[in-house]
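**Student:** Predicted model follows, preceded by the sequence.
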Amino acid sequence: MSDLEKKPFVLGLTGSIGMGKSATAAMFSARGVPVHDSDAAVHTLYGPGGAAAQAIGRAFPGTLTPEGGVDRPALREAVLGDAEKLRRLEAIVHPLVGAEARTFLARHADAPLVVLDIPLLFETGGQARCDAVLVVTAPPEVQRARVLARPGMTEAAFDAIRAKQMPDAEKRARADHVIDTSRGFAAAEAEVEALVAGLSAAGSAPAQ
């Protein structure tokens, strides 16, 4: 790429469970910013005919549905508490999600700003693909109340999910931008608006 060519500013968006990341991603989408949702990519990869499904079925027998998609509860049971099995699963899924993200970036090469929505961004090294990282946060008591209000969620499940995620304080320390969603929808909207304006300008500048 020559110095005169432009490329998108790539913003990594992350945050622990219950912090409001999905709502924040929707704010970027509403402003016309292309957003790659890694959770949605995994959902497709896990579906019947998905690129990950057959590989997972071979690695973890009994974890596919009759239709050929991944049986998520069965897979969760198969890897729960087993670090080696979890690493095997990640070795299948993470490269495929990374390939999806690269395709997304190529498809939106002319956009001034794009967002990579990655729940485990720091945990998987995804920040290496980003020009900056936005962490969405909220106080612990707000996070807990939001998560436990979800249907079927238990204290044990919440604690297990948090155990896999980098502590919120460490994420905030490593972030370039932070939005605290506990301050209300309007405040978050205003912060997203400012980021879109500023980072889009950066992405519109010639690449150095």
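**Tutor:** Structure received.
**Student:** From now on I want contacts and neighbour counts done on CA atoms only, so please keep to that.
**Tutor:** Noted.
**Student:** D131 and L13: what is the separation?
**Tutor:** Computed with C-alpha to C-alpha, to the nearest Å, the distance linking D131 and L13 is 11 Å.
**Student:** Next up, a structure to set beside the first:
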Amino acid sequence: MSAPSPFILGLTGSIGMGKSTVAAMFRELGVPVFDADAAVHALQGPDGALLPAIEAAFPGTTGPQGVDRPKLGNAVFGNREALARLEAIVHPAVAEMRADFMRENADRPLVVFDIPLLYEKTGDRGLDAVAVVSAPAGVQRDRVLARPGMTVDKFAQILALQVPDEEKRARADYVIDTGTTMPATREAVHALVERLTARDSSSSGP
């Protein structure tokens, strides 16, 4: 009889909801976390594995520090064909890193996939459950507008591109509230980890 595979929890949340903080809490509890954004940054950063392919497809968009994000953004913005070319370079590489992550953690009871745009882009395919990080709208607004360079208009534009928080919460299997105290949020994460790691190994759902 083969060993049970890890329970895969997708972690997502809109801008300013505290997803990165919650992901760190999972790590503190010893839960492996695959960060999709960090994987892309590594692949596109200094000496990143994808730099030659990106430079060949979009000349002048890379340099010693890796991908020049404004230049690459300008090269693909509003151009579906260009965006598809970029995604054809990036997505297989990220999938390979994710597969390596799963092989390295095949004996763990629980792993987390940190996916910022889960509902907007990737969907929940391959996940056993989804946890949405959420906070009241006023808390979210205060957090985001406190960021350097953020404006009310820019915040509104970002929100317009994201699935509304209310819908994310409705579609999620679990909701992690960060609108409360840090200890309360940490306790909620701990309780969720205990619940998912203590599940019957024959269970296939959340």
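**Tutor:** Perfect, I can see it now. This one's a predicted model, so the numbers in the text were calculated from it and none came from an experiment.
**Student:** How close are the two chains, by TM-score?
**Tutor:** After superposition, the two chains reach a TM-score of 0.88 (TM-score structural alignment, normalised by the length of the second structure), with 204 aligned residues with a C-alpha RMSD of 2.1 Å.
**Student:** which residues are contacting the longest helix anywhere in the first structure?
**Tutor:** In the first structure, with assignment by DSSP state H, the single longest helix is helix 83-107. The contact list for helix 83-107 of the first structure (C-alpha atoms under 8 Å, 6 or more residues apart in numbering) reads 36, 38, 41-42, 45, 51-52, 55-56, 59, 78-80, 114, 116.
**Student:** circling back: and D131 and L13 of the first structure? which has more neighbours close in?
**Tutor:** Set D131 of the first structure next to L13 and count neighbours by other C-alpha atoms under 10 Å: L13 wins out with 29 against 14.
**Student:** Residue in the second structure paired with the more buried one?
**Tutor:** Taking TM-score structural alignment, the alignment pairs L13 of the first structure with L11 from the second structure.
**Student:** what's the helix or strand for its match?
**Tutor:** strand 7-12 (DSSP states H and E).
**Student:** List the contacts of that strand.
**Tutor:** Applying C-alpha under 8 Å, 6+ apart, the contact partners of strand 7-12 of the second structure are 19, 23, 109-118, 124, 126-133, 196.
**Student:** Comparing it with the first structure, how large is the average distance?
**Tutor:** Once fitted to the first structure, strand 7-12 of the second structure is off its aligned match by 0.6 Å on average (mean C-alpha distance after the TM-score superposition for the first structure).
**Student:** Stretch 165-179 of the second structure corresponds to what range in the first structure?
**Tutor:** Taking TM-score structural alignment, stretch 165-179 of the second structure hits residues 168-182 over in the first structure.
**Student:** which residues are contacting the matching stretch?
**Tutor:** Contacts of stretch 168-182 of the first structure (C-alpha under 8 Å, 6+ apart): 15-16, 19-20, 122, 132-139, 142, 187-188, 191.
**Student:** which of those count as buried?
**Tutor:** For these, a burial check counting by 16 or more other C-alpha atoms under 10 Å picks out 15-16, 19-20, 122, 132-138, 188.
**Student:** does the residue of the first structure sitting at the aligned position of V133 of the second structure sit in a helix or strand, and which one?
**Tutor:** Mapped onto the first structure by TM-score structural alignment, V133 of the second structure lines up with V136. Per DSSP H and E: V136 of the first structure is located in strand 132-137.
**Student:** what ranges do the helices span in the first structure?
**Tutor:** Secondary structure of the first structure (DSSP H): helices at 21-30, 38-46, 53-59, 72-79, 83-107, 140-148, 155-164, 168-174, 185-204.
**Student:** Nearest to S2 of the first structure, out of the ones you listed?
**Tutor:** Among these, the nearest to S2 of the first structure by C-alpha to C-alpha is helix 185-204 (14.3 Å).
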